[in-house]
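A.B. asks: sequence below, structure please.
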Amino acid sequence: MRRQRGRRGAAACTLALALVLTGCGDDGYEPTGPFRPLPEGQPPQVGPPTESTPPPGPGDPADPNSGTSRGDPNVVATGLTVPTGLVVLPDGTAVVGERETGRLLQVFPDRSPAQELMTVPGVDTAGDGGLLGLALSPTFDEDGLYYAYVSTPTDNRVVRFPLGGTPNPVLTGIPRGEVHNGGGLAFAPDGTLFVGTGDTGDPALAQDPASLAGKVLHVDVFGQPVGAGPVYSRGHADVTSLCPALDGTATLFAVDESSAGPDELNTVIQDSDHGWPAPGPTSTGPLFEVPNAEGGLGGCAAAGDAVFLGALDGQRVYVVRTEAGGVPEEPAELIAGRYGRLRTVVLDAEGGLWVTTSNGDGVGTPAEDDDKVLRILPPSATGSSPL
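C.D. replies: Below is the predicted model:
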């Protein structure tokens, strides 16, 4: 539920906020060798490969620029093309998806050169569409499956695939537009899937019960509705990211980005209405909101009583406390103004935050080695941090 507010400053990151993270150790990892997923057959493709997205072989090197940058310990990969979705693998490495190419690349916390894994075929990048979100199967150790939220020329959809395999549609028919195409993906502890969509530039769709646009959807791994229907919540402008709380409460947070009002962090529950385009008597207000000039919220990760939010226009990571339902007027911030526009934020098992930059998206001002993947360690109780 959007209400216009004055601009709100952001305080420097404090030690207390970072205490929610534990185990912020070194940047090392123990690679277990290349993962070899089980085959899933040859289900229908998202769309045919094109000249701009031919099917490559797994394991090909990425762009030679996709290495480290000028000795910055926070930078683990450079030279990428609008990295958007990111997942951390069980061995501590990560796989990042590029919005405008559909490429998946493996990146490493020890700053080894990134490795190209595959290109998701049939991705349409018109407007703000493309490869918009990634998630790992809840049984990834057994099946090796990736889930992706992608735009095609006719719809947005969720697909799944093993590395090098053909994408298998899971949920299709999500409305597609030039703007506000959504892209949030998050698995619940019970293995069901939440999907965040956008209103495609038509705000009325967010309140239309017959439309999948402007909603958070709830389905199983086969795309079948959980409960009475797939719509879990409504009244969203553009749900770019979803993140479950990791505190056993089953709380689900949704980032809602808007060009017509403040961006929001919402707590999403079954049948909640978040008031877009106009709040009603039963609308649920935001947990936190940030003005457009400081927002462009594109990613979130939750740990303990803190939620970390990547901000494109704000060029920072906000740290929002959620203890007892209260949010401080002055959220803390990380790496403000250091790397330009920041999008995806993912927490790993060692307490590190993986963050993608988005300076090559046509809005930002890219540096010579943009775009990047960062891995940062928020300040610990001992005060050690590369920030």
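A.B. asks: CA atoms for contacts and neighbours, from now on please.
C.D. replies: OK.
A.B. asks: and Thr284, how far from Pro277?
C.D. replies: Separation of Thr284 from Pro277 (C-alpha to C-alpha, to the nearest Å): 13 Å.
A.B. asks: same thing with Thr22?
C.D. replies: 39 Å.
A.B. asks: looking at the two, which is more packed in?
C.D. replies: Between Thr22 and Pro277, counted using other C-alpha atoms under 10 Å, the more crowded position is Pro277 (21 against 15).
A.B. asks: my guess is the more buried one meets Arg234, correct?
C.D. replies: No. Under the criterion of C-alpha atoms under 8 Å, Pro277 makes no contact with Arg234, lying 10.5 Å away.
A.B. asks: tell me, what's touching these two both at once?
C.D. replies: Ala206 (C-alpha atoms under 8 Å, 6 or more residues apart in numbering).
A.B. asks: isn't Asn266 right up against Thr251?
C.D. replies: No. With contact defined as C-alpha under 8 Å, Asn266 does not reach Thr251; the gap is 10.4 Å.
A.B. asks: between these two, which is the more surrounded one?
C.D. replies: A direct count of neighbours by other C-alpha under 10 Å for Asn266 and Thr251 places Asn266 higher, at 22 against 15.
A.B. asks: for the comparison step, fold the sequence that follows:
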Amino acid sequence: MSPPTRRQYLLAMGSAATLAGCLGPLLDDDLELATPESVPEDDWEPPDWEPAADAPVEDDVSATTVVTDLEIPWDLTFAGDDAFVTERDGGVYRFATDALTSEAGLTPADGDRVLDGDDLPDRAAPGEGGTLGVAAHPDSPDRSGLFVYYTVDDGDLSNRVVRYDRDGDDLEPIVEGIPGARIHNGGRIAFGPNDDLWVLTGDAGAPASAQDPGSLAGAVLRTTPDGDPVAANPDWGADGDPRTYTLGHRNPQGIDFTPEGRPIVTEHGPQARDEVAVIQPGGNYGWNVARGGPDDPQYGNYAEYDDATPPIVNTGETTWAPSGLTFYDGDSIANWQYRLLVAGLVSNTLYAVSLFTERVPTFESGVAFDAPWLDDRFTAIAHPLFDGAYGRLRHVDQGPAGALYLLTSNRDGRASGEFPRDRDDRIVRLDPA
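C.D. replies: From the prediction side, this is the model:
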């Protein structure tokens, strides 16, 4: 019998971890971190923006419930006059942007279904899977393309990104074969600089597959709107997938971009150890080899692996369960400008994360992430907001008028205490106070 290939070895390790429930570290001294053969130059320079001097507080905003009676909303994107919302167990709703920016008390009946779940071929919603990310083409409304990430069951579970032409009522797969499972499907998609489409994938319950450059699991992908590799992507070698921008991720679910176009990603960690990372081209974010600092008793230390790229935030034994995020660059909520807003699920909290390069102010509140093993390009200070006010928060998005929108996720079977409340799930708008 021939010896197992590297991919077979990795997948076997991942399957063993899944059977074990992923309760402990899956480390192997012989498993090396994957590295690209070449990467585009990282043109990092300290940014010319800086967060406000005062700490962000809840009184900076006023909250309005805009939409109620949603069924596990997962993502939101604005496209001119239209706003699109996915429901994990269903399809895609369209609401008028003007209604979301100025009205209150809406229900799904005030919108319309652009895509029903049955309109997405082989769509399934096992566990954490279903209809997840949505993004509109940057040239909307001139171009009617709507992009949707969803879970597929065609005999095997996987995930797929499709492009839906709303004018021609045509649905076209552009990224297929993303590993899928009941857990860790990733799922967020977004357009970034140069109209590139960014796709976040999870390890699908097979942790070691995140170190396989030939797999689409546990990765951040960068493609064209047609799903093709971007020419300037890192080169992962003959067996690597050219759509992969970074790998070594566990379950990333949030991405947005700084004003100069640098991507920031959030991901769920094992037994807490959640992370926020400023993505570098060709970076390896350590999973499942490194996931902590020198005092972590269970997971490898980033500082001991030269090929690991550390995050700017690692929550240690504190759980955020971060999902969607937005880098707020609007000026409507002045004291929140140039801050990263992160939606927390298990934590039931919105985190306002301030990023500093040199001058780090002293706030009376907040948690600073300044350990020497973290990414030293930024010092992050996180302030928890709305702790427990709305339950599980799946996403936060910036609207065209500068307001922020929170999506709750209280009907997914994981809420506790008073949640789900009557008329959950909902979209909550945060306007300047």
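A.B. asks: what's the TM-score for these two chains?
C.D. replies: Counting by TM-score structural alignment, normalised by the length of the first structure, the TM-score of this superposition works out to 0.76. Behind it: 314 aligned residues with a C-alpha RMSD of 2.5 Å.
A.B. asks: show me where the second structure has its helices.
C.D. replies: Counting by DSSP state H, the second structure has helices at residues 6-19, 97-102.
A.B. asks: which parts of the shortest one are buried?
C.D. replies: Put plainly, it is helix 97-102 of the second structure. Neighbour-count burial for helix 97-102 of the second structure flags 97, 99-101 (criterion: 16 or more other C-alpha atoms under 10 Å).
A.B. asks: what do you get for stretch 164-176 of the second structure?
C.D. replies: Applying 16+ other C-alpha under 10 Å to stretch 164-176 of the second structure flags 164, 171, 173-175 as buried.
A.B. asks: out of the helices of the second structure, nearest to Gly129 of the second structure?
C.D. replies: Closest to Gly129 of the second structure of the helices of the second structure is helix 6-19 (C-alpha to C-alpha; 16.2 Å).
A.B. asks: which stretch of the first structure lines up against the closest one?
C.D. replies: No residues of the first structure are matched to helix 6-19 of the second structure when aligned by TM-score structural alignment.
A.B. asks: tell me the buried residues in that helix?
C.D. replies: Residues of helix 6-19 of the second structure classed as buried: 7, 10-15, 17-18 (neighbour count, 16+ other C-alpha under 10 Å).
A.B. asks: tell me where the stretch 101-250 of the second structure has strands.
C.D. replies: Under the criterion DSSP state E, counting those that start in this stretch, strands of the stretch 101-250 of the second structure are mapped to 112-115, 131-136, 145-153, 157-165, 170-179, 189-191, 197-200, 219-223, 244-247.
A.B. asks: dump these to CSV, plus distance to Asn301 of the second structure.
C.D. replies: Formatted as CSV, the strands of the stretch 101-250 of the second structure follow (distance: least, C-alpha to C-alpha, whole Å):
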stretch, distance to Asn301 of the second structure
strand 112-115, 45
strand 131-136, 32
strand 145-153, 33
strand 157-165, 31
strand 170-179, 27
strand 189-191, 30
strand 197-200, 24
strand 219-223, 20
strand 244-247, 17
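A.B. asks: ok, Phe161 of the first structure - contacts?
C.D. replies: Contacts of Phe161 of the first structure (C-alpha under 8 Å, 6+ apart): 40, 145-147, 167-168.
A.B. asks: swap in Arg157 of the first structure?
C.D. replies: Contacts for Arg157 of the first structure were tallied using C-alpha under 8 Å, 6+ apart; they are 149-151, 169-174.
A.B. asks: and Ala206 of the second structure, by the same measure?
C.D. replies: 11, 13-15, 17-18.
A.B. asks: and for Gly129 of the second structure?
C.D. replies: 88, 150-151, 180-183, 185.
A.B. asks: before we move on, the earlier item: adding distance to Tyr405 of the second structure, write the helices of the second structure out as CSV.
C.D. replies: What follows is the helices of the second structure, written out as CSV (distance: least, C-alpha to C-alpha, whole Å):
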stretch, distance to Tyr405 of the second structure
helix 6-19, 35
helix 97-102, 9
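A.B. asks: Thr319 of the second structure: which of those helices is closest?
C.D. replies: Here helix 6-19 is closest among those (C-alpha to C-alpha), at 20.9 Å.
A.B. asks: which residues are contacting the closest one?
C.D. replies: Looking at helix 6-19 of the second structure with C-alpha under 8 Å, 6+ apart, the contacting residues turn out to be 26, 205-209, 211-212, 214.
A.B. asks: now do that helix: distance to the chain's middle.
C.D. replies: Computed by C-alpha atoms, centre = their mean, to the nearest Å, the chain-centroid distance of helix 6-19 of the second structure equals 24 Å.
A.B. asks: give the contact list for the counterpart of Leu309 of the first structure in the second structure.
C.D. replies: For Leu309 of the first structure, the aligned position in the second structure is occupied by Val342, per TM-score structural alignment. Neighbouring residues of Val342 of the second structure by C-alpha under 8 Å, 6+ apart: 322-326, 350-353, 395-396.
A.B. asks: cool, Ala190 of the second structure as well?
C.D. replies: Contacts for Ala190 of the second structure (C-alpha under 8 Å, 6+ apart) come out as 134-135, 197-199, 255-256.
A.B. asks: name the nearest residue to the alignment partner in the first structure of it, ignoring sequence neighbours.
C.D. replies: Mapped onto the first structure by TM-score structural alignment, Ala190 of the second structure lines up with Ala186. Spatial nearest neighbour of Ala186 of the first structure, chain neighbours left out: Phe194 (5.3 Å); criterion: C-alpha to C-alpha, 6 or more residues apart in numbering.
A.B. asks: what do you get for Glu333 of the first structure?
C.D. replies: Tyr318 (4.5 Å).
A.B. asks: now swap in Gly364 of the first structure and tell me
C.D. replies: Gly364 of the first structure sits nearest to Arg341 (C-alpha to C-alpha, 6+ apart), 6.6 Å away.
A.B. asks: what number of residues lie near the aligned residue in the second structure for the residue nearest to Glu333 of the first structure?
C.D. replies: Residue pairing (TM-score structural alignment): Tyr318 of the first structure is matched to Tyr351 of the second structure. Neighbourhood size, Tyr351 of the second structure [other C-alpha under 10 Å]: 25.
A.B. asks: how much space between the aligned partner of Gln207 of the first structure in the second structure and Thr326 of the second structure?
C.D. replies: In the second structure, the residue matched to Gln207 of the first structure (TM-score structural alignment) is Gln211. To Thr326 of the second structure, Gln211 of the second structure is 27 Å away according to C-alpha to C-alpha.
A.B. asks: now swap in Gly413 of the second structure and tell me
C.D. replies: Gly413 of the second structure is 25 Å from Thr326 of the second structure, by C-alpha to C-alpha.
A.B. asks: and if you look at Glu128 of the second structure?
C.D. replies: Distance of Glu128 of the second structure to Thr326 of the second structure, given as C-alpha to C-alpha: 22 Å.
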